[in-house]
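Undergrad: Sequence plus predicted model, see below.
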Amino acid sequence: MSTTVTKTRPAAKRQGHVPTHRAVTPRPVRPNPVAGILRRALTGGAALFWTALVVVPVYWLVVTSLRSRADFTTDSPLALPGHPTLDSYRTVLDGDFTTYLLNSVVVTAGTVVLAVAFALMAAFAIVRNAGSRFSRLSFRLFLLGLAIPLQAVIIPVYLLIIKMQLYDSLLAIVLPSAAFALPITVMILVSFLRDVPRSLFEAMIVDGAGDWRMLWSLAAPLARPALMTVAVYDGLQVWNGFLFPLILTQSGDRAVLPLALTLYRGQFGIDVPATMAAVVLSTLPMLALFILARRQLVAGLTAGFSK
């Protein structure tokens, strides 16, 4: 007599279902409120410190320019002037301030035009011939110029200006200032032009445009934010420049504003309110330029550096 053994399978296998496990959801980590408050307090304190570090000197500059020479020695430095006066501004404007201002404008405008024009052409050539050895070597030479301090080459520059018979002229300030502005200007423009799509250049080549046409009709309009950025930066550097005017000029009618500020020093003291008034007046042109070009400046600082 034979017996039949019947094997039964588990219910899960018999029904064709695979048992599943419930996923365990981790609990969200709650931020520490004390750490958040401490972080915000440190950030706010640092912001207030930086604001005070910037605002307090400007406030002292303006307040001092509104004092008389007698009140400057008696009043508290950060207190509001007890008897505000514009005598310091009248003293500055009655002198040769307009001559110094005009010299600074000529030197700054000439330097910016030369530096930006030559830097744009150099940057365009470097970007268009990026694969060539000469292009890479040229770009490295421009970068090397960033490592050369102005003070280290002032004697060779002085000798060159003497040999060229340009001493004691505004051109003696413009040429070396433009040369030292080229490295940083080329670097910024190269970084910006590298982001211009190559298809735009190829489309102009198909239409029969040459390099000069592509430079002035395509590269220059697209690089307008970067051009405005380097123009403002170079202009500030030249406007505040002191070493080249000091070494390469000697006549009073060739002095620029930073050099002219030393003229308010007398035999027995310095007319501090008049000096501060001259500083305030000398900052107004650059402040107006920054206000007019602020949109292009921000666009140039935030674009063109993706590579």
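TA: Received it, and whenever you're ready, just let me know what you need.
Undergrad: can we go C-alpha only for contacts and neighbour counts from here?
TA: Noted.
Undergrad: Arg92 reaches Ala278, doesn't it?
TA: Let me fix one detail, which is that residue 92 is Val and not Arg. Yes: contact criterion C-alpha atoms under 8 Å: Val92 and Ala278 qualify, at 6.2 Å.
Undergrad: any idea how far Ser88 is from Val272?
TA: Using C-alpha to C-alpha, to the nearest Å, we find Ser88 at a distance of 9 Å from Val272.
Undergrad: one step back: for Val92 and Ala278, indicate the residue with more neighbours.
TA: For Val92 and Ala278, the more surrounded residue by other C-alpha atoms under 10 Å is Ala278, and the numbers stand at 23 against 19.
Undergrad: ok, the more buried one - contacts?
TA: Listed by C-alpha atoms under 8 Å, 6 or more residues apart in numbering, the contact partners of Ala278 are 89, 92, 261.
Undergrad: do Thr275 as well
TA: Residues near Thr275 by C-alpha under 8 Å, 6+ apart: 65, 261, 264.
Undergrad: Name the helix or strand for the residue nearest to the spatial centre of the chain, please.
TA: Nearest to the geometric centre of the chain sits Tyr233, at 4.5 Å (C-alpha atoms, centre = their mean). With elements taken from DSSP states H and E, the one containing Tyr233 is helix 224-239.
Undergrad: okay, now the one to match up with it:
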Amino acid sequence: MSHDTLPRPAKTSGRTTPPADKPSRRRRHWTRRPNPVAGAGALIWLVIVLIPVYAMLSASLTGPDQALTGNPLKPPAHPTLDNYNTVLHSGFWHLLSNTAIVAVAVVGIVLALCVPLAYAVVRTRDRWSGAAFRLFLLGVAIPAQAVVVPLYLLIAKLDLYDTLLAVILPTAAFAMPVSVLVLVGTLRDISEELYEAMALDGASALRQLFRLTIPLAKGGISTVVIYSALQAWNGFLFPLIFTQSDEPRVLTLGLFNYVSQFGVNIPALLASVVLSGIPIFAVYLVARRALVGGLMGVGGK
């Protein structure tokens, strides 16, 4: 065969065309089939959730004499902010600061203990780490009401009664089982090759924890932060049992300020609930994506 009869390579332009069997991400997005059943279910659930919230906001803007009259879903005829003014001038800031201290302390204790524990459970594959993990999972099945009497005796023996520590320590203890479960599921999704690469570079276990595990587990850590903060912010049983005076009182107990032997100031009570829910709702809006990502990784690999 002569040199002239050799097949010539086809001329190609500078542009590269994607393979026909791999559509672009944008095209896949537009070709997704809608799910009307799921959309209708989500809409119904949204309405179910928003109706009580709307009724609470509407009632907090009415006068005390109009709280129990008329349609609760009807907008107030003469909205007023007097209820919010009453709440803000009735020790609300003191209650808010105590609740914030409890929430921050609980989150700090849970993260300081649960992150190293979950790391040890995932990286140390022996019977002791597995037994510790199962022991923490046992705490999920134990309700706080079942151990409130022994906890009360323990708090009294430690001379912590009627202090914020009497609320912080039990709340952190009961938030740890679920937090360990979430973190173990998140840490199991980290590739083993990354740990091996850092070990070859001479990284210690402590350095792997801070330089590899914690940065890659932000979703699970955010989930634990929001979960433990909610447990501290909405806690009622431990503040009710372990505190007595006004100094360590938190927001959930502050709602009793609007309950007397002659009746209940419902609009002021609901205004206090609205104001106390704003900070934790703001935290959820900031970390909602990390929260969803952390919850999706609970099961691990």
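TA: Now that the structure is in, tell me what you want to look at. Since this is a predicted model, take the numbers as computed values, not measurements.
Undergrad: for the stretch 1-150 of the first structure, what spans make up the helices?
TA: When secondary structure is read from DSSP state H, counting those that start in this stretch, the stretch 1-150 of the first structure shows helices at 11-14, 33-65, 69-74, 87-94, 97-128, 133-144.
Undergrad: Distance to Leu297 of the first structure added to those, as a markdown table?
TA: Converted to a markdown table, those look like this (distance: least, C-alpha to C-alpha, whole Å):
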| stretch | distance to Leu297 of the first structure |
| --- | --- |
| helix 11-14 | 70 |
| helix 33-65 | 20 |
| helix 69-74 | 38 |
| helix 87-94 | 31 |
| helix 97-128 | 15 |
| helix 133-144 | 22 |
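Undergrad: which stretch among those comes nearest Gly252 of the first structure?
TA: helix 97-128 (8.7 Å; C-alpha to C-alpha).
Undergrad: So which elements touch that closest one?
TA: Identification of packing neighbours for helix 97-128 of the first structure by 3 or more C-alpha pairs under 8 Å, 6 or more residues apart in numbering; DSSP states H and E yields helix 133-144, helix 171-193, helix 224-239, helix 257-260.
Undergrad: swap the cut-off to 7 Å and go again
TA: Secondary structure elements in contact with helix 97-128 of the first structure, counted by 3 or more C-alpha pairs under 7 Å, 6 or more residues apart in numbering; DSSP states H and E, are helix 171-193, helix 224-239, helix 257-260.
Undergrad: give me the stretch of the second structure that it matches.
TA: Mapped onto the second structure using TM-score structural alignment, helix 97-128 of the first structure spans residues 92-123.
Undergrad: Show me which positions of that stretch end up buried.
TA: Residues of stretch 92-123 of the second structure classed as buried: 92, 94-96, 98-107, 109-111, 114-122 (neighbour count, 16 or more other C-alpha atoms under 10 Å).
Undergrad: any idea which helix or strand comes after the helix holding Tyr233 of the first structure?
TA: Under the assignment DSSP H and E, the closest C-terminal helix or strand after helix 224-239 of the first structure is helix 243-248.
Undergrad: burial count for the alignment partner in the second structure of Val279 of the first structure?
TA: Taking TM-score structural alignment, the alignment pairs Val279 of the first structure with Val273 from the second structure. As a burial measure, the neighbour count of Val273 of the second structure was computed by other C-alpha under 10 Å and equals 19.
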